[in-house]
Structure formats: structure tokens, C-alpha cells
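Enquirer: Sequence isn't available, so here's the structure alone:
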């Protein structure tokens, strides 16, 4: 993601991401350390996550199926 798009992106805190997934915020931090989520560091060293990326992981991954009659 480019810097211009990042400025416009919704950034979520670990607590907000944890609420979306139903896990503890420390779990979200572990996922970031493991490379499962992309974390952006603020100037103060706090992690933030791009909302669109997080929501894409939550979205159901269903493929269209053709029903035969």
C-alpha cells in the first residue's frame, strides 16, 4: 500500500481487531509477529492494522457453486 493510500486508510488498534475476531488483543499482536497480519507502527511504537485488510480476512470465503437440477 502506498503512503498516500495509507494516510486515507482506516487504522485499527489491536483491541479493535481483537473485538472483530473475538480474541484477546495479545493474540492479535502474536499474529502480527508471526506475519499473519500486517502491522503498521506509529511514531510512538504502537501497532495499527489496516481496516480493509482485517475485514478481508473476516469476510466469508465462499465460491459460487453451480447447482445441477
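Expert: That came in fine, so what should we check first? Note that the coordinates shown come from a computational prediction; the quantities given were computed from them, not determined experimentally.
Enquirer: Please count neighbours and contacts with C-alpha atoms only from this point.
Expert: Will do.
Enquirer: And for the residue most central in space within the chain, nearest residue in space, chain neighbours not counted?
Expert: The geometric centre of the chain, computed from its C-alpha atoms, lies nearest to residue 54 (CA atoms, centre = their mean), at 2.3 Å. By the measure of CA to CA, 6 or more residues apart in numbering, the closest residue to residue 54 outside its immediate chain neighbours is residue 17, 7.3 Å from it.
Enquirer: What's the end-to-end length of stretch 1-21?
Expert: End-to-end span of stretch 1-21 (CA to CA, to the nearest Å): 23 Å.
Enquirer: let's bring in a second model and compare:
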């Protein structure tokens, strides 16, 4: 097991909650099939579980809901 330093971007992504297709569909007011189509066409990036189910970083979905807002990382340039 490799130790990671606090504040590293990969650690932050690993600790971030993942959102299901059903939750994304509800948040964006679209069908689950629409979300799956977006994944298949590359419009929405997904992480696959060991069982092959797509999951999404919560920050990615927040960015879709609020496209004009900046994250803390973007403000540190």
C-alpha cells in the first residue's frame, strides 16, 4: 500500500463521494438512459465499479449543475 500525502489531487478524488446513474439522472432531470448515452458518447466521464457500473465524482456533477462557479483548486493558479 502506498502512502499519499494530504492535499494531493488523487487523494482528494479518492475521498470524494461517487454518484450513481440514477442520482445523476434525478439531479439533472433526465432519464437514466440519457445519462448512459452521455457516458457511451463521451459527453460524461464515468468511473467503472468492479462490476462494470458507471459512477461519477460528485464535483463533476456539481460542475454540470453550476457551470459558472470556480472550485478552490482553480482559484489557486
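Expert: Done, it's in. What you see is a predicted model, and the numbers here were worked out from it, not measured in a lab.
Enquirer: Give the aligned range of the helix ranked longest in the first structure in the second structure.
Expert: The single longest helix within the first structure, with elements called by DSSP state H, is helix 25-34. Residue correspondence for helix 25-34 of the first structure in the second structure, counting by TM-score structural alignment: residues 32-41.
Enquirer: Tell me the buried residues in stretch 45-63 of the second structure?
Expert: 46, 54, 55, 56, 57, 61 (16 or more other CA atoms under 10 Å).
Enquirer: Could you check how far it is from the centre of its chain?
Expert: How far stretch 45-63 of the second structure lies from its chain's middle: 5 Å, per CA atoms, centre = their mean, to the nearest Å.
Enquirer: Regarding that stretch, how distant is the last residue from the first?
Expert: Length of stretch 45-63 of the second structure, first residue to last, CA to CA: 13 Å.
Enquirer: Next: stretch 50-58 of the second structure.
Expert: Across stretch 50-58 of the second structure, first to last residue, CA to CA, it's 19 Å.
Enquirer: so it matches what in the first structure?
Expert: On the first structure, the counterpart of stretch 50-58 of the second structure by TM-score structural alignment is residues 43-51.
Enquirer: No further questions, thank you.
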